[in-house]
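**Q** sequence? don't have it. structure:
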């Protein structure tokens, strides 16, 4: 068998090399930006420490807005609330006492009776003085008798004025204006303290502020929960978003409020999301984005809000493209 000419062999080798180079050359990746689903969980805690009494939710379960999440033992809080209520009652009683008259009704009746007696004595002393004055003018009464009658009349008038002053004093309130203002301030402070304790009672048994999924629970009933330590992590349905990374040469075309398409494994047809945030500075592609060609590029991080009817799990990889 005759061997092929050398030029033909060379051409064949070159063709194979070209085909191999074409097969191994990096192809242009589709116009898609890689990212993932992220959720912003709400970490629900109590402002005071205590024993976890009830935990009616479980990890992975769904809750509705207003549904109880957990409750601490309320006995200590209830005792503090009762104390604040008693202090308020005491402050209100002090204020009411200072606003009343110094003398009660029976004591005022005594003052009025003394005033009536003084009026009667004054009337008799006045009549005696007029009689002795008339007699003295005719020479039938001495100067001494007239002076005694005048003195008796003046004493009776003074006694009447004293009785009237005692009645007016008894009608005055028990406290001065400054004392009454201090008592009113004490009532306001006690009311604020009671309101704070009642609010604290609600805070040790919080409810879900929005519908969502229980992402994690950190304590079990019967365990001691420190103050401000999260007990439940709630992921609301409206707090899920896409976080993806756009090359620097494409970022200028994006604006907050614009919509993008995205796909993910098992998600079916392409879905839409609305851009809410664009990072002001570029960064290198984060290691979580697995792309040989894009891992060293400068990119901008972009966040897009998901519709509430698309509860995708956090961490799910997505591929995003402009609309």
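**A** Great, that's in hand. Worth saying up front: this structure is predicted, and the values here are computed from it rather than measured.

**Q** going forward, measure contacts between C-alpha atoms and count neighbours the same way
**A** Noted.

**Q** buried residues, stretch 175-195. List them.
**A** 175, 180, 183-184, 186-187, 190-191, 193-194 (16 or more other CA atoms under 10 Å).

**Q** show me the strands in the stretch 151-300 of the chain, by range?
**A** Listed from the start of the chain, the stretch 151-300 of the chain has strands (DSSP state E, counting those that start in this stretch) covering 212-217, 224-225, 232-236, 240-247, 259-263, 271-278, 283-284, 298-305.

**Q** ok, second structure coming up, stack it against the first:
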């Protein structure tokens, strides 16, 4: 209902005086806001290299774990093949096992012959020593095979570092590298999660304590054809910025249908009220 502070035209002095004493009408306080992606990741590489292929471009939708770019990895692929061949090798272990089996049989025969006093103590000690050495040789061969398996895993991990993957479902919002470029410290791509959005609002300090976490409020993007939808308050700053005399509020908005564009300015009604003509009322402000 519109706020009308004018007295009826057939005004009497008494009626005018009573009207002037009435409190000013309250109106809804609509605040400017900014819609941002819930997550933004700059995709870089943990190792220096030359870009071999860029598999996505700006605007492409990507899934978590999807390859985005590949660096040259000829050396790493060769290392993987070599390490896997060593890890699969069984010759050294098989030979050590055969030697140990033979040494065990010789020791058993030596002990039987020594019990019947057909061989000396020195011959028996020699057979037992050969058994111990054979057992140690088998252990050494098995340890070496374990080292080769670890080297194979390491070589495979280094190869995987040459393929950059998306950390979550989202959209490629920027591409900063091309095939043939050497990359090391700077990111190659920027990916944003637009299925979940954040709404950042700057609220006048006079409204502190009026916004509650968990409350739902309508948010309207300043984009033609985009309908308003509700967002949930997830964070209310507990510190007021002294310079602007404001505090920040963050809301979470579900955008699984991707109908609301990230980066758009918006208007939000937090259910606050401002008194018309009152001192200290703040206008809308976009963060």
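**A** Sure thing, it's come through. No experiment lies behind these values; they were computed from the predicted model shown.

**Q** and the TM-score between these chains?
**A** Remark: TM-score between the superposed chains equals 0.67 [TM-score structural alignment, normalised by the length of structure 2]; 243 aligned residues with a CA RMSD of 3.9 Å.

**Q** do you know which of the strands of the stretch 151-300 of structure 1 lies nearest residue 129 of structure 1?
**A** Residue 129 of structure 1 sits nearest to strand 224-225 of all the strands of the stretch 151-300 of structure 1, at 90.6 Å, using CA to CA.

**Q** and the spatially most central residue of structure 2, what does it touch?
**A** Centroid check for structure 2 by CA atoms, centre = their mean gives residue 167 as the closest residue, at 5.4 Å. By CA atoms under 8 Å, 6 or more residues apart in numbering, residue 167 of structure 2 lies in contact with 41, 64-65.

**Q** quick check: closest non-adjacent residue to residue 312 of structure 1.
**A** residue 37 (7.1 Å; CA to CA, 6 or more residues apart in numbering).

**Q** aligned partner of that neighbour in structure 2?
**A** Under the alignment (TM-score structural alignment), residue 37 of structure 1 pairs with residue 35 of structure 2.

**Q** for structure 2, which segments count as helices?
**A** For structure 2, the helices defined by DSSP state H cover 13-20, 74-88, 91-115, 121-160.

**Q** what's the match for residue 301 of structure 1 in structure 2?
**A** Counting by TM-score structural alignment, residue 301 of structure 1 lines up with residue 248 in structure 2.

**Q** leaving out sequence neighbours, find the closest residue to its match.
**A** Setting aside the residues directly before and after it, residue 248 of structure 2 is nearest to residue 202 in space (CA to CA, 6+ apart), at 4.6 Å.

**Q** can you tell me how far whatever residue of structure 1 lines up with that neighbour sits from residue 39 of structure 1?
**A** Alignment note (TM-score structural alignment): residue 202 of structure 2 maps to residue 245 of structure 1. Between residue 245 of structure 1 and residue 39 of structure 1 the distance is 17 Å, computed by CA to CA, to the nearest Å.

**Q** more neighbours: those two, which one.
**A** residue 245 (28 against 21; other CA atoms under 10 Å).

**Q** which residues touch the more buried one?
**A** 33-35, 285, 299-302 are the contacts of residue 245 of structure 1 under CA under 8 Å, 6+ apart.

**Q** turn those residues into JSON lines, including distance to residue 198 of structure 1 and neighbour count.
**A** Formatted as JSON lines, these follow (distance: CA to CA, whole Å; neighbours: other CA atoms under 10 Å):
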{"residue": "33", "distance to residue 198 of structure 1": "51", "neighbour count": "19"}
{"residue": "34", "distance to residue 198 of structure 1": "49", "neighbour count": "22"}
{"residue": "35", "distance to residue 198 of structure 1": "46", "neighbour count": "26"}
{"residue": "285", "distance to residue 198 of structure 1": "50", "neighbour count": "22"}
{"residue": "299", "distance to residue 198 of structure 1": "51", "neighbour count": "24"}
{"residue": "300", "distance to residue 198 of structure 1": "48", "neighbour count": "21"}
{"residue": "301", "distance to residue 198 of structure 1": "44", "neighbour count": "22"}
{"residue": "302", "distance to residue 198 of structure 1": "43", "neighbour count": "21"}
